[in-house]
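Asker: Fold the following.
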Amino acid sequence: MEGPSIVILTEELKPFFKNVVDDLGGTMAEKFPELKGAIFKKARSWGKHLLLVFNNSSLRIHFLMFGSYRINDSRDREPKLRLVFGDDKVEFYSCAIKTITAKELKEYDWSIDLMSEAWDEKQVVKLFRKKPDAMVCDVLMDQAVFPGLGNIIKNEILFKLGIHPELLIGDLSPKMQLGLVREARDYSIQFYEWKKANVLKRNWKIFRKRKCPVCKSDLEIGKTGKLLRVSYWCDVCQPK
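Answerer: This next block holds a predicted model:
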């Protein structure tokens, strides 16, 4: 789940704020006994992290590659964690969950979170330019630079700006570097709006496509960079 999807999840959890956790379930429930009877204060997102804050504890949930959640709509298998609020239940599947301290919560840097109102363009550009010898495809996926940016956003913004995924940061002009940072922010917000309107997939230009929507050439598809994440690109529109 990319950052915009986590923001939507925090919004879906708002009806449960200030409610008492009446019961727990799931394969990891025994690790968090303090949550039973706790008051659910708020939920926040930082990048791909979902932060659940209670009156006596806080959890960090990362949905990894295939994690998901359900609200009053159980799957046919046991979740990692189930939170019960009266007749309602929130369930988290295929994710990593851990308790974090108040100190750890305060250490989150909201100035680089793509979906945060505190996002600071200058700070992100500074971090971006510290990696001149790294491939663009790797730096975009670096959660210490672009928290919340995932593979969909990576592919879409590189295509939009005509940048080959295997170019190095140092290969880009300062103007292109700034443009890529800005597009990461702008597309993340657009991603959020499209997903809220249930039109996200129809707006993909290159992700999971076979033909370039501009020149109609066959797209290149392969694992790129040190992270070996799948990239989609057009050799004509995104020359190396």
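
Asker: only C-alpha atoms for contact and neighbour calcs from this point on.
Answerer: Will do.

Asker: contacting residues for residue 178?
Answerer: residue 125 (CA atoms under 8 Å, 6 or more residues apart in numbering).

Asker: can you pull the buried residues of the strand or helix carrying it?
Answerer: Here residue 178 sits within helix 174-196, counting by DSSP states H and E. For helix 174-196, burial by neighbour count (16 or more other CA atoms under 10 Å) applies to 177-178, 180-185, 187-189, 191-192, 194-195.

Asker: now, which of those sits nearest residue 77?
Answerer: Checking these against residue 77 by CA to CA gives residue 195 as the nearest, at 26.1 Å.

Asker: Counting neighbours, what do you get for the closest residue to that closest one other than its chain neighbours?
Answerer: Once flanking residues are discounted, residue 195 sits nearest to residue 5: 7.7 Å by CA to CA, 6 or more residues apart in numbering. By other CA atoms under 10 Å, the residues close to residue 5 number 19.

Asker: Name the nearest residue to residue 99, sequence neighbours excluded.
Answerer: Per CA to CA, 6+ apart, closest to residue 99 is residue 59, 4.5 Å.

Asker: what does residue 170 give?
Answerer: The shortest distance from residue 170 to any non-neighbouring residue, by CA to CA, 6+ apart, is to residue 132 (4.2 Å).

Asker: quick one: contacts for the one you found?
Answerer: 168-171.

Asker: Would you confirm that residue 194 contacts residue 200?
Answerer: Yes - using CA atoms under 8 Å, residue 194 is in contact with residue 200, at 4.7 Å.

Asker: what about residue 124, which helix or strand?
Answerer: Element membership for residue 124 (DSSP H and E) is helix 121-128.

Asker: Figure out how far that helix is from the centre of its chain.
Answerer: Relative to its chain's centre, helix 121-128 lies at 19 Å (CA atoms, centre = their mean, to the nearest Å).

Asker: Okay, strands next: where are they in the protein?
Answerer: Here the chain has its strands, by DSSP state E, at 19-20, 23-25, 39-46, 49-54, 58-62, 68-71, 81-85, 88-93, 96-99, 220-224, 229-233.

Asker: now the last one and strand 220-224, what's the angle there?
Answerer: Regarding strand 229-233 and strand 220-224, their directions subtend 150 degrees when assessed with axes from the mean of the first three to the mean of the last three CA atoms, to 10 degrees.

Asker: contacting residues for the residue nearest to residue 213 when sequence neighbours are not counted?
Answerer: Leaving aside its chain neighbours, residue 213 sits nearest to residue 205 (6.6 Å; criterion: CA to CA, 6+ apart). Listed by CA under 8 Å, 6+ apart, the contact partners of residue 205 are 156, 212-213.

Asker: To compare with the earlier structure, here is another sequence to fold:
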Amino acid sequence: MPEGDTVFRTADKLRTALVGKALTRCDVRVPRYATVDLSGQVVDEVLSRGKHLFIRVDNASIHSHLKMDGSWQTGRVRVPVHKVRIVLETADSRAVGVDLGVLEVLERAGDVQTVAHLGPDLLGPDWSADVAAANLLADPDRPLAETLLDQRVLAGVGNVYANELCYVFGLRPHTAVGAVADPLRLMQRTQQMLWANRLRVQRCTTGDTRRGRELWVYGRANEPCRRCGTRIETDRSGDRVTYWCPACQR
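Answerer: The predicted structure follows:
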């Protein structure tokens, strides 16, 4: 599931493949931008901002968002043609955007305005735990997991981290934000958790990277809690699935 760490790692992969190189092919398969051709121009930089990606080429910026199923793949790519949204090639590399939830070509000068509404980026230079904590507490009655998922509060948390953080802090996902004893510490731990996973293919929140041991509660409905053995409960009635240990999370 693409979250801030996945997007950060994707940007790093695209930098290696594209930055400093001239495009020999630019094939945008979104009707609105199908006539855009950046061939012959050099890719200057690749930026990640929360769950958003920007590939800057001369005066243009290719903005994408992976949503649930999207990905950027490099090298030899084997996917159905109808899933491909964009192909970028250089003399020695290839990057393909697959099932991208958002793909648009913007003027470079104003591209970041697209994400101006986002809170501090957990993996970016603008990260501020103090600002994020203030944003978190703006609505103290709001459910904690829902608030962590709000990209206007802080940018980069997805459903995996929202559930795992609730477990680590001993609070159920639907607990009101106002019940968090130390909001600043929560924001600091959130950033530490994503930072530790920014270059890992398989994210880990438990500290145990052995296969099947990486997560505390997410995706583990009816399995025993790793700390107390109580069976993990789940709620699938909302927009996002939540998981919690009824003993460890009050």
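
Asker: Of the contacts of residue 132 of the first structure, which is the most crowded?
Answerer: Greatest neighbour count in those, by other CA under 10 Å, goes to residue 169: 22 neighbours.

Asker: What does that residue correspond to in the second structure?
Answerer: Taking TM-score structural alignment, residue 169 of the first structure has residue 177 as its aligned residue in the second structure.

Asker: now its match: how far from residue 146 of the second structure?
Answerer: Remark: distance between residue 177 of the second structure and residue 146 of the second structure (CA to CA, to the nearest Å) = 9 Å.

Asker: Could you do residue 53 of the second structure as well?
Answerer: Relative to residue 146 of the second structure, and taking CA to CA, residue 53 of the second structure is found at 23 Å.

Asker: Comparing these two, which shows the higher neighbour count?
Answerer: Set residue 53 of the second structure next to residue 146 and count neighbours by other CA under 10 Å: residue 53 wins out with 23 against 20.

Asker: Apart from its neighbours in sequence, what residue is nearest the alignment partner in the first structure of the more buried one?
Answerer: Using TM-score structural alignment as the criterion, the counterpart of residue 53 of the second structure in the first structure is residue 50. Leaving aside its sequence neighbours, residue 50 of the first structure sits nearest to residue 61 (CA to CA, 6+ apart; 5.0 Å).

Asker: Spit out the contact partners of that neighbour.
Answerer: By CA under 8 Å, 6+ apart, the neighbours of residue 61 of the first structure are 49-52, 95-98.

Asker: Alignment lookup: it to the second structure.
Answerer: Using TM-score structural alignment, residue 61 of the first structure lines up with residue 64 in the second structure.

Asker: In space, what's closest to residue 162 of the first structure - neighbours in sequence excluded?
Answerer: Excluding the flanking residues, the one nearest residue 162 of the first structure by CA to CA, 6+ apart is residue 238, at 4.5 Å.

Asker: what lines up against the one you found once you look at the second structure?
Answerer: Under the alignment (TM-score structural alignment), residue 238 of the first structure maps onto residue 249 of the second structure.

Asker: again, but for residue 20 of the first structure
Answerer: Match for residue 20 of the first structure (TM-score structural alignment): residue 22.

Asker: give me the number of residues near the residue nearest to that match when sequence neighbours are not counted?
Answerer: Of all residues not flanking residue 22 of the second structure in the chain, residue 42 sits nearest, at 4.0 Å (CA to CA, 6+ apart). Residues within reach of residue 42 of the second structure, counting by other CA under 10 Å, total 18.

Asker: Please name the residues that touch residue 42 of the second structure.
Answerer: 19-23, 57-58.

Asker: Show the buried residues in the residues you listed.
Answerer: Buried residues within the contacts of residue 42 of the second structure, counting neighbours by 16+ other CA under 10 Å: 19, 21-23, 57.

Asker: before we move on, the earlier item: which members of the contacts of residue 132 of the first structure are positioned in helices?
Answerer: Among the contacts of residue 132 of the first structure, no member falls in helices (DSSP state H).

Asker: Output the residues you listed as JSON lines; include the columns distance to residue 151 of the first structure.
Answerer: Below are the contacts of residue 132 of the first structure laid out as JSON lines (distance: CA to CA, whole Å):
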{"residue": "168", "distance to residue 151 of the first structure": "18"}
{"residue": "169", "distance to residue 151 of the first structure": "18"}
{"residue": "170", "distance to residue 151 of the first structure": "21"}
{"residue": "171", "distance to residue 151 of the first structure": "21"}
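
Asker: Can you tell me how far the residue mapped onto residue 164 of the second structure from the first structure is from residue 139 of the first structure?
Answerer: Counting by TM-score structural alignment, residue 164 of the second structure corresponds to residue 156 in the first structure. Distance of residue 156 of the first structure to residue 139 of the first structure, given as CA to CA: 15 Å.

Asker: For the aligned partner of residue 81 of the first structure in the second structure, list the residues it contacts.
Answerer: Counting by TM-score structural alignment, residue 81 of the first structure lines up with residue 86 in the second structure. By CA under 8 Å, 6+ apart, residue 86 of the second structure lies in contact with 26-30, 96-98.

Asker: Same list (those residues) but as CSV, adding neighbour count.
Answerer: Shown next, in CSV, are these (neighbours: other CA atoms under 10 Å):
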residue, neighbour count
26, 20
27, 19
28, 23
29, 18
30, 16
96, 21
97, 22
98, 22
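
Asker: Which two among the residues you listed are spaced furthest apart?
Answerer: Between any two of the contacts of residue 86 of the second structure (CA to CA), the greatest distance is 14.5 Å, for 26 and 98.

Asker: can I assume residue 211 of the first structure is in contact with residue 217?
Answerer: Yes - shown here, residue 211 of the first structure and residue 217 form a contact pair, counting by CA under 8 Å, at 5.6 Å.

Asker: Of the two, which one has the most company?
Answerer: In this view residue 211 of the first structure and residue 217 are compared by other CA under 10 Å, and residue 211 has more residues nearby, 17 against 14.
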